[in-house]
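Chemist: Sequence first, then the predicted structure:
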Amino acid sequence: MQDVVESEFQQQVERLHRLTVYMRWSMVFVLWLTVGLASLWGFRYEMSLLKEHFTWAALRYGIMFNRLPSLGLAFCIGLTLSVLYWQTRNILWGRSPKWQQRLEKQVLRIRHQGAQHPLWHWVCRQ
């Protein structure tokens, strides 16, 4: 009986982790659709010039004189790389004990709150 309860708990922890991964990638996707596309639109003239005559100096000046699109692209690239690094680290070396403990505490909180918790249907489904 204890093994069944423990197995169910571990499945719920795994579902919460999977949901966390999906949500992080969804956030990256939405960020690219909003900020990333707007930033690329801000670079449209510089990109047309770079397509004809690419030089590192032209790229540098394009970035320097378009600070807001540059910051937007840097933010999108940074967030994408951080999520990619986080997921790769979890795949190669497993979840850290601290992260595992945090997931377990969150599952216990979701179970305690019951169906009122927004994640209950995804984590604690039967």
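Modeler: Yes, it's here. Residues are numbered from 1 along each chain as shown.
Chemist: When you work out contacts or count neighbours from here on, use the C-alpha atoms and nothing else.
Modeler: Fine.
Chemist: Can you tell me the closest non-neighbouring residue to the residue at minimal distance from the centre of the chain?
Modeler: Nearest residue to the geometric centre of the chain (C-alpha atoms, centre = their mean): residue 24, 2.7 Å. Once flanking residues are discounted, residue 24 sits nearest to residue 83: 6.9 Å by C-alpha to C-alpha, 6 or more residues apart in numbering.
Chemist: mind checking which helix or strand the one you found is in?
Modeler: For residue 83, the element it lies in under DSSP states H and E is helix 67-93.
Chemist: One more: residue 100?
Modeler: Assigned by DSSP H and E, residue 100 falls in helix 97-113.
Chemist: Pull out the buried residues from that helix.
Modeler: 103-104, 107, 110-111 (16 or more other C-alpha atoms under 10 Å).
Chemist: With stretch 38-46 instead?
Modeler: By 16+ other C-alpha under 10 Å, the buried positions in stretch 38-46 come out as 39-40, 42-43, 46.
Chemist: Comparison target, given below:
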Amino acid sequence: MDQPEKFPNSEHSEASFAEQVQKLHRLTVYGRWLFVACLWFTIAPISIWDLREEIALWRQYFTWVAVRYGLFYHPFATLGLAFCIGMTVAVLVWQSRNIVFGLTPQHKQRLEKQVFKIRQQGSSHPLWKWICQ
């Protein structure tokens, strides 16, 4: 098991640790957006396909009653689209909050613990090459 690098200069080690925490946060953001993209490429097309007849009707005579009827009588399609939209909005709000206010102390501490575990486990950890190299 590889040991994390030991630097004689503690400032360099702290700077390296902070950079690794940032890398892990960046990977978390990418992972969340990848999950949202997978939802939109898998669940959303199936849901829209289930609503294809209603969509044709909406294109001819669009009314909110028709939309309500179509969504009400196709609950799985509605649930699928609602899940895609909900996850997208959740990731947008989460990322916007992190950009505007910064990371919460609890989230930053959780990331630091994860980086410490990754460094402790060494190159056998799946995220080692993404975080520590």
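Modeler: Happy to help now that I have it. Since the model is a prediction, treat every value here as computed from it, not as a measurement.
Chemist: Would you pull the TM-score for this pair?
Modeler: Once superposed, chain against chain, the TM-score is 0.98 (TM-score structural alignment, normalised by the length of structure 1); 125 aligned residues with a C-alpha RMSD of 0.5 Å.
Chemist: what about the lengthiest helix in structure 1, how far off from structure 2?
Modeler: What stands out as the longest helix in structure 1, according to DSSP state H, is helix 2-31. Superposing on structure 2 and averaging over aligned pairs (mean C-alpha distance after the TM-score superposition for structure 1), helix 2-31 of structure 1 comes out at 0.4 Å.
Chemist: That helix aligns to what range in structure 2?
Modeler: Per TM-score structural alignment, the counterpart of helix 2-31 of structure 1 in structure 2 is residues 10-39.
Chemist: Could you pull out the buried residues of the matching stretch?
Modeler: 17, 20-25, 32-33, 35-36, 39.
Chemist: Put together a markdown table for the residues you listed, with distance to residue 70 of structure 2 on each row.
Modeler: What follows is these, written out as a markdown table (distance: C-alpha to C-alpha, whole Å):
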| residue | distance to residue 70 of structure 2 |
| --- | --- |
| 17 | 53 |
| 20 | 48 |
| 21 | 46 |
| 22 | 45 |
| 23 | 44 |
| 24 | 42 |
| 25 | 40 |
| 32 | 30 |
| 33 | 29 |
| 35 | 27 |
| 36 | 24 |
| 39 | 21 |
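Chemist: Kindly tell me how buried residue 122 of structure 1 is, as a neighbour count.
Modeler: Here the number of neighbours of residue 122 of structure 1 (other C-alpha atoms under 10 Å) works out to 12.
Chemist: what does the helix or strand hosting it correspond to over in structure 2?
Modeler: Per DSSP H and E, residue 122 of structure 1 falls inside helix 120-123. Taking TM-score structural alignment as the measure, structure 2 aligns residues 128-131 with helix 120-123 of structure 1.
Chemist: what's the average distance of the matching stretch to structure 1?
Modeler: Compared with structure 1 after the fit, stretch 128-131 of structure 2 shows a mean deviation of 0.4 Å (mean C-alpha distance after the TM-score superposition for structure 1).
Chemist: still on that earlier bit, counterpart of the helix holding residue 83 of structure 1 in structure 2, which residues?
Modeler: By TM-score structural alignment, helix 67-93 of structure 1 lines up with residues 75-101 in structure 2.
Chemist: List the buried residues in the matching stretch.
Modeler: Counting neighbours by 16+ other C-alpha under 10 Å, one finds that the buried residues in stretch 75-101 of structure 2 are 77-78, 80-81, 83-84, 87-88, 91, 95.
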